[in-house]
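Enquirer: Below are the sequence and a predicted model; questions follow.
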Amino acid sequence: MIRRFFVLCSGADTSILNSCSNGEQNKYAGIGATVFFTAVMAFIASAYALYTVFDNVYTAVFFGLLWGLLIFNLDRFIVSTIRKRDSFWNEFLQATPRILLAVIIAVVISKPLEMKIFEKEINQVLLEEKNAMTLANKEQIALQYTPVIENLNQDISNLKGEIASREAETNALYDTYIAEAEGREGTLLIGKGPVYKEKREKHDASLLELRELKQKNGEKIEALEAQIASLQQEYGQNVENSQPIIDGFDGLMARINALGKLPWFPSFFIFLLFLAIETSPIVVKLLSPKGPYDYKLEDEETAVKSWVTQKVSQRKDILATDAALNEKIYGEIREEEAVYAYKKQKAEELLRLQADAFHDMQIKSL
């Protein structure tokens, strides 16, 4: 039962193969098993690849099954259409397009499985890329806000500097009127005289201006700080909104690119493995000697070809004979006087009828 199924997978003619030896049947059963398991591997590989795209098990299995059936049909067609010939180079030339197709199929099958086998390494590469993208994204978004925030901070520094400058002036006035009262500067008289009062009034006026300046600049600083906080909040919101896009950077193309950044030798080894599996049915048919099945298949195909060629030749001969007979028959008819007289009589009658009809038409028009 299993051998019959694998023989069916090989694309061999079962009616011919059943009349061959068990060894010949086992050879084609092995070829069919290779075709079948290659299709199974294609199904697994494509289902995984499509799962990374759609992120849905049922969709991936459905389209993976279609892809597996397509690969099975292609491999079965490739193997079944290779014919054993008397020259190896003729066979190789015949199999060259099929080998190229097998190489393409091997690449398509191997890549998704490579991504699954090296999934941890690929995830590490993707993590590094995501971290780099996150930093680059923050820097890129910051370019929109940093100049504005720096200008606002500079305005705050200017306002604070204005307060500090006025505060220093007020403190200097305070030291001046205290020194005047203590007799260390100014009039050098101890006590609170007219000069002391003048300097004290000047200090009090400056202190009042300092308080007003602090209140006014404080309100401005609070408004600027609120504006900075709003910009920082907006910056954080933009970074947070763009982060899911970076976190979702693990699709099929991203994984293929990440796989390309890994050492090439393991991936190349896996590719060679699938290439060997995919081309093994073709190689077996090329290297194996011409067996009983090949002779019987050639006999049946050449018999059909000979029969069709014979029928075509017979049709050509019949057509040529029929043309020669027709030419001879109509040639003899042309020589008969009775036929000539009959045709002449009918032609005369036709001319009379035409003349009469024309005469009647002319009369009616007068």
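Expert: All right, it came through fine. Numbers count the residues shown, from 1 in each chain.

Enquirer: from here on, contacts and neighbour counts on C-alpha atoms
Expert: Noted.

Enquirer: Tell me the secondary structure at Arg184.
Expert: coil (DSSP: H, G, I helix; E, B strand; the rest coil).

Enquirer: any idea how far Leu272 is from Lys199?
Expert: 98 Å (C-alpha to C-alpha, to the nearest Å).

Enquirer: of these two, who's got more company?
Expert: Lys199 (19 against 16; other C-alpha atoms under 10 Å).

Enquirer: Find the nearest non-adjacent residue to the more buried one, please.
Expert: Nearest non-adjacent residue to Lys199, counting by C-alpha to C-alpha, 6 or more residues apart in numbering: Tyr177, 5.3 Å away.

Enquirer: Quickly note the distance from the one you found to Val195.
Expert: In terms of C-alpha to C-alpha, Tyr177 sits 8 Å off from Val195.

Enquirer: Between these two, which has more neighbouring residues?
Expert: Tyr177 (23 against 16).

Enquirer: Which strand or helix spans the more buried one?
Expert: helix 119-182 (DSSP states H and E).

Enquirer: another one to put next to it:
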Amino acid sequence: MLKQFFIICSGSDTDILEACSKGEQNKYAGIGATVFFTAVMAFIAASYALYTVFDNLFIAIGFGVVWGLLIFNLDRYIVSTIKKTGHLTDELLQASPRIILAVIIAIVISKPLELKIFEKEINQVLLEQKNELTLANKNQIAEQFTPNIEGLNNDITTLQQQIDTKEAEVNQLYDTYIAEAEGTAGSKLLGKGPVYKEKRDKHDALLAELQLLKAENKAKITATETQIATLKSDYENQIETTQPIINNFDGLMARVNALGKLPWLPSFFIFLLFLAIETSPIFAKLLSSKSAYDFKLEDQETAIKTNVLQNKNQREALLKTDYAINDRIYNDIEKEDELYTYKRKKTRELMQLQADAFFKHQKDAF
């Protein structure tokens, strides 16, 4: 039963093969087995590729079955349409479009399986790419927030410098009026005289300005720090929002690109393997000599072709004969006086009827 199934997979005529030797049947069973297992590999490859896209096992298997059946039908058609003519050049020309199609199918089948075979290496490449994308993403987002944050920090620095400058002036005035009181500077008079009082008043006025400036600038600094905290929070939120997109950067196209960054030789040999599997039924038929099955198939096709041509020629001869007979009959009738007299009589009656009808029509019009 398995042998019969593989023979059906080969696309050969089972009725003709039944009349052939066991060796001939085994040859076509082997070709059919290659076609079948190629379709199985296509099913596995398509299922894995679509699973990476949809992340759903049932959808992947469903599409995989459809793709496997499509490849099976194509391969079966390719093998069944190659006819042995006994001339290798003619057979190669006949098979060249099918070989090109087989190469395309081999590429489509091998690529998803390469993705699975080199999955660990691809994951490493994707991890490096994700890290690079993460850093680039943070830098791009930082470019949106850093200028504003730096500007606000500069504002805080400016406000603090104003306080420090005013505080330094107050401290300098404090040292001045203390030195005046001690008699170590200024008028050199010990005690709290008029000069001391003047300098003390100046210090107290500037101290009041310092306290007011501190209160105003501290409020501005607090508001600015709040803005900075808000910007930093927005920055972190935007990073958290965009990071899942980077984390999901492992789709089919990303994996194919990552595979392209790996050494090409292992992938090339896997492609050659599937190319050999896909084209083996074609080359098996091309390289094999013309066998009993091919002769029987050619005999059946030529018999049908001969019968069709015979029927066509007979119909053409019958039509030609019918034309000749009709020409002779009408030529003979043309010379008969009796037929001429009868037709002349009927024509006269018809013309009279037409004249009467015209006269009646004209009379009714008046």
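Expert: Cool, got the structure. Just so we're clear, the structure is a prediction, and the values are computed from it rather than from any experiment.

Enquirer: Looking for the alignment partner of the residue nearest to Lys199 of the first structure in the second structure.
Expert: In the second structure, the residue matched to Tyr177 of the first structure (TM-score structural alignment) is Tyr177.

Enquirer: Quick one: residues contacting that match.
Expert: Listed by C-alpha atoms under 8 Å, 6 or more residues apart in numbering, the contact set of Tyr177 of the second structure reads 196-197, 199-200, 203.

Enquirer: Is the most far-flung residue of the first structure relative to its centre part of a helix or strand, or is it coil?
Expert: Relative to the mean C-alpha coordinate of the first structure, counting by C-alpha atoms, centre = their mean, the farthest residue is Leu189 (95.3 Å). Counting by three-state DSSP, the backbone at Leu189 of the first structure sits in coil.

Enquirer: distance of Lys111 of the first structure from Leu252 of the first structure?
Expert: For Lys111 of the first structure, the distance to Leu252 of the first structure - C-alpha to C-alpha - is 10 Å.

Enquirer: typo on my end, it should be Ala12 of the first structure
Expert: Taken as C-alpha to C-alpha, the span from Ala12 of the first structure to Leu252 of the first structure is 38 Å.

Enquirer: And those two? Which one has more around it.
Expert: Neighbours per residue, other C-alpha under 10 Å: of Ala12 of the first structure and Leu252, the larger number sits with Ala12, 22 against 18.

Enquirer: give me every residue that touches the spatially closest residue to the more buried one that is not a sequence neighbour.
Expert: The shortest distance from Ala12 of the first structure to any non-neighbouring residue, by C-alpha to C-alpha, 6+ apart, is to Ser80 (6.2 Å). Neighbouring residues of Ser80 of the first structure by C-alpha under 8 Å, 6+ apart: 10-12.

Enquirer: mind running it again at 10 Å?
Expert: 9-13, 32, 74, 281-282, 285 (C-alpha atoms under 10 Å, 6 or more residues apart in numbering).

Enquirer: Next, find the distance separating it from Ser87 of the first structure.
Expert: 18 Å.

Enquirer: same deal with Tyr330 of the first structure?
Expert: Tyr330 of the first structure is 55 Å from Ser87 of the first structure, by C-alpha to C-alpha.

Enquirer: What of Glu225 of the first structure?
Expert: 89 Å.

Enquirer: Those two - which one has more neighbours?
Expert: The residue with more neighbours, out of Glu225 of the first structure and Ser87, is Glu225; 16 against 8, by other C-alpha under 10 Å.

Enquirer: For the more buried one, identify the helix or strand it belongs to.
Expert: helix 194-247.

Enquirer: residues contacting the closest residue in space to Phe249 of the second structure that isn't next to it in sequence?
Expert: Nearest residue to Phe249 of the second structure in three dimensions, chain neighbours excluded: Lys130, at 7.2 Å (C-alpha to C-alpha, 6+ apart). Listed by C-alpha under 10 Å, 6+ apart, the contact partners of Lys130 of the second structure are 124, 136, 243, 245-250.

Enquirer: any idea which of those has the most stuff around it?
Expert: Neighbour max across the contacts of Lys130 of the second structure (other C-alpha under 10 Å) = Asp250, 19 neighbours.

Enquirer: ok, it to Ile71 of the second structure distance?
Expert: 27 Å.
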